[in-house]
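> I need the structure of the sequence given here:
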Amino acid sequence: MEPRSEHPLDLAAMRVGYGSAATAGADGVAVHLDVSWLTGDPPWLELFERWLAEAVAATIPEPNAMVVGTVGADGRPATRTVLCKGVGAPGISFFTGYESAKGLALAANPVASLTFPWIALERQVHFRGRVTRVGAEVTQAYWDSRPRGSQISAYTSAQSQPIADRAALEAAAQRTAERFGGIDGDRPIPVPPHWGGYLVDVDRAEFWQGRADRLHNRVCAVRGEGRWDTARLQP
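Below is the predicted model:
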């Protein structure tokens, strides 16, 4: 059966020509992503930090936004976009509600995939790894850095649960604000018990660079027993 739409789109014609000088990023059209760029320990960290800095310099919207993939207890995968809040040798971290859809999925299957889609720079980076909660002191430090309005929202929200309407959500946030002295008050808002950070212990990292005629460049680093192996992948 043919899909019906009031605004049919020619998806087959939506093709982007990669490898142009205008969008190739700092690597340039003549310089190809190579396995030799994966250096250090872990071998993905230096290149990822450089690409992230270049995404910031290129004013990519939300350069630290990543698509987080999880698998629930029912075996069904789900993805959503989350902001990365930490990068280092231990892995990549983000913060969310423990009882949210992704929090429950991570409790059932503590593994995740992460994708940073910097398409405007013809780049993507993909990570996989096991996930653990970060320590309370790490969560507290990040919580203290958040704007007060964001703290109120996180304290209020039963993330992923239904609510009657927008008015009910705003009323709940207002009650939380009043409880702690108002949106402009100086009474500290504590970290809610249902909220905190996760650390993805990266065991696979892949870097993707768009190139002409879909002959893209892909390199990966995979952690084995006490070592990292690197390889070029076919597009």
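> Every contact and neighbour count from this point should use C-alpha atoms.
OK.
> May I ask which helix or strand encompasses the most centrally placed residue in the chain?
By CA atoms, centre = their mean, the chain has its centre lying nearest to Met66, at 2.3 Å. Element membership for Met66 (DSSP states H and E) is strand 65-71.
> Could you name the helices and strands sitting against the lengthiest strand in the chain?
Assignment by DSSP state E gives strand 195-209 as the longest strand of the chain. Here strand 195-209 touches strand 91-97, strand 123-133, helix 136-145, strand 217-223, going by 3 or more CA pairs under 8 Å, 6 or more residues apart in numbering; DSSP states H and E.
> try it again with 6 Å
Other helices and strands packing on strand 195-209, by 3 or more CA pairs under 6 Å, 6 or more residues apart in numbering; DSSP states H and E, are strand 91-97, strand 123-133, strand 217-223.
> one more to line up against the first:
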Amino acid sequence: MSETGLTSGDFTEENEPFALFGFWLKDAEASELNDPNAVAVATVDENGLPNVRMVLLKDFDNRGFVFYTNFESQKGQEILGQKKAAMCFHWKSLRRQVRLRGEVEVVSDEEADAYYQSRPLGSRIGAWASKQSRPLEGRFALEKAVAEYTARYALGNVPRPPHWSGFRIKPTSIEFWHDRKFRLHDRIEFRRETPDAPWHKVRMYP
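The predicted structure is shown next:
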């Protein structure tokens, strides 16, 4: 490990950002106490006003970064409307940050079904019971909805709600940041014109 905390060769020309992100996420899984896959997702509404909230990254590969949500929620509607989003990972224990942004696509039904069925039963029921981002008249109303859907799906598999699926952010930029002394941090950005174009690496001033 170098004095920057980066593995030797992390930022060489041979590396590409998805592989590098995989190394950093693995380090975070060993270092972070809670939810190393937690990430802030930023969206924009129809008036151009930004929103940001925390979600959990559920998958990534060279196609992009995947998380799941209720498409009728505020973030779901904003992403479906703009088809663009940004993410920011911050691992305080490692003094590292990764930012990315790009176009968004909906994952396939097969991907969404497979992940949905892997969730705990309570989470599957909750996806039906919660009218995410809409006013709730009281906690009892939510608990009543949970009870109703629990009874409805008491036998057999709980099907995936039609309004619940996943988004994949296909980044056109990914920036890796690592803390160094005197605020002379390391910043490396990988850029490409489109999700199918080759990456170009740029070192940035901190």
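> now what about the TM-score between them?
For this chain pair, the superposition-based TM-score is 0.93 by TM-score structural alignment, normalised by the length of structure 2; 203 aligned residues with a CA RMSD of 1.7 Å.
> mind checking which of the helices and strands packed on strand 195-209 of structure 1 is nearest Thr39 of structure 1?
Closest approach to Thr39 of structure 1 among those (CA to CA): strand 217-223, 9.8 Å.
> So which residues make contact with that closest one?
The contact list for strand 217-223 of structure 1 (CA atoms under 6 Å, 6 or more residues apart in numbering) reads 35, 203-209, 228-233.
> and these, which are buried?
Among the contacts of strand 217-223 of structure 1, those classed as buried by 16 or more other CA atoms under 10 Å are Val35, Asp203, Arg204, Ala205, Glu206, Phe207, Trp208, Gln209, Trp228, Thr230, Arg232.
> What's Phe94 of structure 1 aligned with over in structure 2?
Aligning on TM-score structural alignment places Phe94 of structure 1 opposite Phe67 in structure 2.
> Alignment lookup: Arg76 of structure 1 to structure 2.
Arg76 of structure 1 maps onto Leu49 in structure 2, with residues paired by TM-score structural alignment.
> To what extent is that match buried, counted in neighbours?
Counted with other CA atoms under 10 Å, residues neighbouring Leu49 of structure 2 total 8.
> Look up how far Ala86 of structure 2 lies from it.
Leu49 of structure 2 sits 14 Å away from Ala86 of structure 2, going by CA to CA, to the nearest Å.
> Glu148 of structure 2 now?
According to CA to CA, Glu148 of structure 2 stands 36 Å off from Ala86 of structure 2.
> Pick out whichever of those two has more residues nearby.
Ranked by neighbour count (other CA under 10 Å), Glu148 of structure 2 and Ala86 place Ala86 first, with 22 against 15.
> Show me what that one lines up with in structure 1.
Aligning on TM-score structural alignment places Ala86 of structure 2 opposite Ser113 in structure 1.
> Could you double-check that its match sits in contact with Met66?
No. Counting by CA atoms under 6 Å, Ser113 of structure 1 does not reach Met66; the two are 9.6 Å apart.
> Quick one: the residues in structure 2 that the longest strand of structure 1 pairs up with.
Taken onto structure 2 by TM-score structural alignment, strand 195-209 of structure 1 occupies residues 164-178 there.
> What lies in contact with that stretch?
Residues external to stretch 164-178 of structure 2 that are found in contact with it (CA under 6 Å, 6+ apart): 64-71, 95-107, 112, 185-192, 194-195.
> Alright, I will stop here.
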